[in-house]
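# Predicted structure and sequence below. I'll ask about it afterward.
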Amino acid sequence: MSLPTDYFVDRRRLRRKLGWWRLAALIALGVAGLVAVVRLGGADSADKLTPHIARLELQGVITGDDDTIDMIKKIGESSQTKALLLEIESPGGTTTGSERLYEEVRRVAEKKPVVAVVGTVAASGAYIAALAADTIVARGNSLVGSIGVLFQYPNVSKLLNNWGVEVETIKSSPLKAAPNGLEPTSPAAREAVASLVADSYAWFKGLVRERRNLDEAELAKVSDGRVFTARQGVPLKLVDLIGGQREAIDWLVANKGIAKDMPVREWKKKSSLERLGLVGGAAGLARIAGLDSIAGLLEKSILLERSGELDGLLAIWQHSAAN
């Protein structure tokens, strides 16, 4: 029994449709792969292949981590990036991390204009990062300054004595591993640490003097460790303009020849769950759901991860908040 002609025609049409669907699926898969590569590639994403102003957020404790430094390097090397807006929201961090960040931003500033835009706070090591910019823009109530260096360590020697615990140490010289917090700090150890702090403090003040064009009297007014509002900071030469991103872009247009309609593109680090905000976001959702204990554990995990990066001298603003 022979099959009707219509059967073969329908089969042929079905095969043709199936072939088109397969081709469409392959194209969709390729596009999805390209999008994934673009998203993960950061500097190679499609919206960064045209002239733009780069916007990079500097948040939290500054450690001079490789991901931040690499992102700044990519911005400096990008031929399509015409300027950098460095959005700062940080109380500071390690002196070495702040130094590394400052030097990398200065390398970018040698090639293209850089504006630091301060959010709530850019203190201590974060202010060091702001110093690397060509100009500093901040809201009137933003906090800036905290020019100084500290070295902190807990001393539990009295507590150990109360419990009858004695830590015995054999070391090559009196200042080896001193101070260590397990024994009273000797005058020699205190003097040695004080010399480290003084050296880094002199370096910090030198940056402020040079970058903000201050004389010794002006420098003395701002370098006692306190923070200032941006309104106070303008006459003290710590801040150039009151405002935010809009004012920063206006400055670029007026002083650096940047086109007024040039788009601003976000440059983000996407190399870890914390940077993607998943841990912090989960903590926030836990708070909303009333799961405060879980939220606290998630928040502590972030703090513990960061605390391991804070060895050595610190350029960080510390304040106590009311419960």
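Perfect, thanks for sending it. Worth saying up front: this structure is predicted, and the values here are computed from it rather than measured. Numbers count the residues shown, from 1 in each chain.

# going forward, measure contacts and count neighbours with C-alpha atoms only.
OK.

# so what's the residue nearest the centre of the chain closest to, chain neighbours aside?
In the chain, the residue lying closest to the centroid (Cα atoms, centre = their mean) is Leu58, at 2.9 Å. Nearest non-adjacent residue to Leu58, counting by Cα to Cα, 6 or more residues apart in numbering: Ile88, 4.8 Å away.

# In addition, the following structure is provided for comparison:
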Amino acid sequence: MKQEFRWGYAIFVLLLLSILGFISVGILSLFAGIDVESLTGNVAIIPIEGVIVGSENDFLFESAAVSKDIIELVEKADENANIKAIILEINSPGGSAVASEEIANAVKKTNKTTVALIREAGASGAYWIASASDHIIASRVSITGSIGVIASYLEFPGFLEEYNVTYRRLVSGKYKDIGSPLKEMTPEEEEIFQKNLDLIGDYFAGEVAKNRNMSKKDVDKIANGLFYLGVQAKELGLVDELGGKDEAVAYIERREGIKAEVVEYKTEKGLLEILTGVFSKQSFFVGKGIGSSLLDRKSVSSLSITT
């Protein structure tokens, strides 16, 4: 009887502590984020750091530039009458083609002067974003360019055969399981993927040409996936100026005729968001199981397409 009481009491205490923990996290999360209205300054710096993704759930444990967060910051800076210019401080190797395009479009829509400041890297999708700005500044040794698209996926048919596991194909629609890692990709399927990649790559190059006021023909010559150092990129017309933050501020002061007062616009995750992301991600993989976690919920999800 006493043992049952102890167990009941222990469970009650654990539940109470859990409830108090969630309440505490909720209260702390109210103070998270950024209140841009309370910030003073006339030049907004917006960091674009890490792999460019569409959702924070895409990259949980690594630094990521989430398109919706960056777009929100660009829009808030655009709406703030005190802000005269925006510096995009870029340190990213690229990422999602869709997310990169979304951010680039938001940059083009703003009425403020925009400067892309490329730090260590501003390549591929990150360069797509930079090209949408009014002025691009990079270090002599910054890594930039890399105009192109890459797709990759893993195949497991040999592994399954070794362990006597059979992939039984049941589909409605000839290409429904295209890109499935459980079977070898046919030459026809590979050709289909390559055509789509070429379309995305051509669109990418076309956007760079428009944004940089270059001919499509000239961009096509360098849209081969190669990266360029800042000094090379300037010679190719991909960068306007070599330098760093001081040069970015000086450009804005000349163009706007102001004394720049820089303020950083940055989204901070609350504890509730962090814990929710961790718990939801772990629950997702536990629920799917080790084997099924190798596959996504869609037939083509095993194929990763990035800029």
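Structure received. What you see is a predicted model, and the numbers here were worked out from it, not measured in a lab.

# Go ahead and confirm the residue nearest to the centre of structure 1 touches Leu86.
Yes: counting by Cα atoms under 8 Å, Leu58 of structure 1 touches Leu86, with 6.9 Å between them.

# Helices along structure 2, start to end?
For structure 2, the helices defined by DSSP state H occupy 2-29, 67-79, 97-109, 125-131, 157-162, 187-212, 216-222, 230-236, 245-256, 271-292.

# of all the ones you listed, which lies closest to Gly173 of structure 2?
Closest to Gly173 of structure 2 of these is helix 187-212 (Cα to Cα; 13.5 Å).

# what comes up buried for that closest one?
Buried residues in helix 187-212 of structure 2, defined by neighbour count with 16 or more other Cα atoms under 10 Å: 193, 197, 200-202, 204-209, 211-212.

# Let's have these in JSON lines, adding distance to Leu160 of structure 2.
As requested, the buried residues of helix 187-212 of structure 2 are exported to JSON lines (distance: Cα to Cα, whole Å):
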{"residue": "Phe193", "distance to Leu160 of structure 2": "24"}
{"residue": "Leu197", "distance to Leu160 of structure 2": "29"}
{"residue": "Ile200", "distance to Leu160 of structure 2": "33"}
{"residue": "Gly201", "distance to Leu160 of structure 2": "34"}
{"residue": "Asp202", "distance to Leu160 of structure 2": "37"}
{"residue": "Phe204", "distance to Leu160 of structure 2": "38"}
{"residue": "Ala205", "distance to Leu160 of structure 2": "40"}
{"residue": "Gly206", "distance to Leu160 of structure 2": "42"}
{"residue": "Glu207", "distance to Leu160 of structure 2": "43"}
{"residue": "Val208", "distance to Leu160 of structure 2": "43"}
{"residue": "Ala209", "distance to Leu160 of structure 2": "46"}
{"residue": "Asn211", "distance to Leu160 of structure 2": "48"}
{"residue": "Arg212", "distance to Leu160 of structure 2": "49"}
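
# If we only consider the residues you listed, which is nearest to Lys269 of structure 2?
Set against Lys269 of structure 2, the nearest of the buried residues of helix 187-212 of structure 2 by Cα to Cα is Phe204 (31.1 Å).

# The residue nearest to Leu58 of structure 1 maps to what in structure 2?
Aligned against structure 2 by TM-score structural alignment, Ile88 of structure 1 finds its counterpart in Ile90.

# which residues touch its match?
Going by Cα atoms under 8 Å, 6 or more residues apart in numbering, Ile90 of structure 2 touches 47-49, 116-119, 121-122, 126, 130.

# Which members of the residues you listed are positioned in strands?
The strands, defined by DSSP state E, take in 47-49, 116-119, 121-122 from the contacts of Ile90 of structure 2.

# Buried members of those into PyMOL, please.
Applying 16+ other Cα under 10 Å to those, the buried members can be selected in PyMOL as follows:
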select buried, resi 47+48+49+116+117+118+119+121+122
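
# Ala77 of structure 2: which of the ones in strands among the contacts of Ile90 of structure 2 is nearest?
Distances from Ala77 of structure 2 to these, taken as Cα to Cα, are shortest for Pro47 (12.9 Å).

# Relative to Lys266 of structure 2, how far out is the closest one?
Look at Pro47 of structure 2 and Lys266 of structure 2: by Cα to Cα, to the nearest Å, they are 7 Å apart.

# picking up where we left off before, would you mind telling me which of the helices of structure 2 is nearest Ala151 of structure 2?
Nearest to Ala151 of structure 2 among these is helix 187-212 (7.7 Å), distances taken as Cα to Cα.

# against structure 1, where does the closest one fall?
Per the alignment by TM-score structural alignment, helix 187-212 of structure 2 matches residues 187-212 in structure 1.

# average offset between the matching stretch and structure 2?
Superposing on structure 2 and averaging over aligned pairs (mean Cα distance after the TM-score superposition for structure 1), stretch 187-212 of structure 1 comes out at 1.2 Å.

# now that stretch, how far from the chain's geometric center?
Averaging C-alpha positions (Cα atoms, centre = their mean, to the nearest Å) puts stretch 187-212 of structure 1 24 Å from its chain's average.

# cool, and stretch 222-240 of structure 2?
Offset of stretch 222-240 of structure 2 from its chain centre (Cα atoms, centre = their mean): 22 Å.
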